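*Asks:* Mind folding the following:
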Amino acid sequence: MKYRFFSVLCLCIGNPLAYADSSLVARGQRLLHPQDSASAFAPSASFKICFVPNGRSCQDLLVEEINNARRSLLIQAYSFTSAPIAAAVKNAKERGVDVRVILDKSQVSQRYSSATFLRNAAIPVVIDTRPAIAHNKVMIFDGAAVFTGSFNFTKSAQERNAENGILIRGDEKIVKAYVDNWNERCKVSTPY
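*Replies:* Sure thing, here's the model as predicted:
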């Protein structure tokens, strides 16, 4: 499983849709297990990437995907203070999307956290208190697409930091792995 993580990272090196080639493996730079390089993603998988500050807006990509969600939206966030993303999440809940959120324990004491805003919008929020830091930045849309990367769901991440994100759609195994991880973290979290 650890090599699958590196295959996602390879998407952000050079051509975002290229996999590590055999020359990397030959030089001893094993970014991928050789067996994973050709089959790391389902043939039907598609990708959208974002980079801030000088690329496609990660915030805009997330708001667009949240607005397109129809059935479910699972969120894991280390830091979540973006007003546009929080508003889109609230709107999704209001149109009947099953929205559930896991936040890092730092969000309980943050002055500008979305934890209270989301809870007041009748969105179930739990706090992942077990690890030192719940550093995940993940959204899972309709059980069909996953967004992940360094991008925190914050104004600072969008406007001041160098960040990246990738949306992977159409790969059932990857989506299932993220859903399974979301469920495992939810089980050990406490209600907000």
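*Asks:* Please make it C-alpha for all contacts and neighbour counts, starting now.
*Replies:* OK.
*Asks:* Look at Q59 and tell me its secondary structure.
*Replies:* Of the three states, Q59 takes helix according to DSSP: H, G, I helix; E, B strand; the rest coil.
*Asks:* Not counting its neighbours along the chain, what's nearest it?
*Replies:* Counting by C-alpha to C-alpha, 6 or more residues apart in numbering, Q59 lies nearest to Q158, which is 6.4 Å off, once chain neighbours are set aside.
*Asks:* Equivalent analysis for P124, please.
*Replies:* R100 (5.2 Å).
*Asks:* Pull the number of nearby residues for the residue nearest to Q59.
*Replies:* When neighbours are counted by other C-alpha atoms under 10 Å, Q158 registers 21.
*Asks:* by contact count, what packs against the one helix or strand the residue nearest to P124 maps to?
*Replies:* Secondary structure assigned from DSSP states H and E places R100 in strand 98-104. Packing contacts for strand 98-104, counted by 3 or more C-alpha pairs under 8 Å, 6 or more residues apart in numbering; DSSP states H and E, involve strand 72-77, helix 83-94, strand 125-128.
*Asks:* run this one through as well so I can compare:
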Amino acid sequence: MSGKKKLITLLQVSLLACPLFFTSPLFAMTDTPSVQVGFSPEGSASALVLDTINSAENSIRMMAYSFTDPDVMYALARAKKRGVDVRIVVDYRGNTNRASREAMKYINLLKIPLRTVDVFPIHHDKVIIVDGNTVETGSYNFSRAAARKNSENVVVIKNMPDVAAQYLEHWQDRWDRGTNWQPVN
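*Replies:* Take a look at the predicted model:
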């Protein structure tokens, strides 16, 4: 084979191998940061909240003011079932009604750690931190009214571990100030 043919063959093989080389795990690019928004009662806020929970592989840290939405509870239950470490901290006074108590009993039955916070006039955080990498926040309470009636917003910040770390620090402070919740019989 002439030198020219060898060079052409080498170039062809190189071109064929390039996609394999650059798509190997060794050279995989990290996920690109992204921001998504959703609104209710249009439905996109609820969808983003559920998508965020459903995307969890390792951990979910949640802070809530109102906690009554069955869809959110069931999504958290499915996450726990697939091995995700789920922990929740909620406002004490905002969750004394019957619907909240029932939701919290359900979470307690699943052995998901749940704490209430009463050291602030209102613990008004509405945040989900997933896998130390994704944050869902906004005005959206984890309630049916937020999903179906109220004008609410959700922002999901993905692949921004520095932002998630700040929210995790805030979550940990609230968790540390909380009290383990137990149902009253």
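*Asks:* Give me the mean distance between the strand holding R100 of structure 1 and structure 2.
*Replies:* Its matched residues in structure 2 lie on average 0.2 Å from strand 98-104 of structure 1 after superposition (mean C-alpha distance after the TM-score superposition for structure 1).
*Asks:* what range in structure 2 does that strand sit on?
*Replies:* Strand 98-104 of structure 1 corresponds to residues 85-91 in structure 2, going by TM-score structural alignment.
*Asks:* any idea how far A64 of structure 2 is from T116 of structure 2?
*Replies:* The gap separating A64 of structure 2 from T116 of structure 2 is 10 Å, by C-alpha to C-alpha, to the nearest Å.
*Asks:* Nearest residue to R144 of structure 2 in space, please, no chain neighbours.
*Replies:* D69 (5.0 Å).
*Asks:* what sits against the equivalent of the one you found over in structure 1?
*Replies:* Matched by TM-score structural alignment, D69 of structure 2 corresponds to S82 in structure 1. Contact partners of S82 of structure 1, counting by C-alpha atoms under 8 Å, 6 or more residues apart in numbering, are S114, F153, T154, K155.
*Asks:* which among the residues you listed end up buried?
*Replies:* When those are checked for burial by 16 or more other C-alpha atoms under 10 Å, the buried set is S114, F153, T154, K155.
*Asks:* which one in structure 2 is aligned with the third one?
*Replies:* Pointing back at T154 of structure 1 there. Using TM-score structural alignment, T154 of structure 1 sits opposite S143 in structure 2.
*Asks:* wouldn't that match be in contact with A64 here?
*Replies:* No - contact status for S143 of structure 2 versus A64: not in contact, 9.8 Å apart, counting by C-alpha atoms under 8 Å.
*Asks:* who's in contact with the match of T154 of structure 1?
*Replies:* By C-alpha under 8 Å, 6+ apart, the residues touching S143 of structure 2 are S66, F67, T68, D69, P70.
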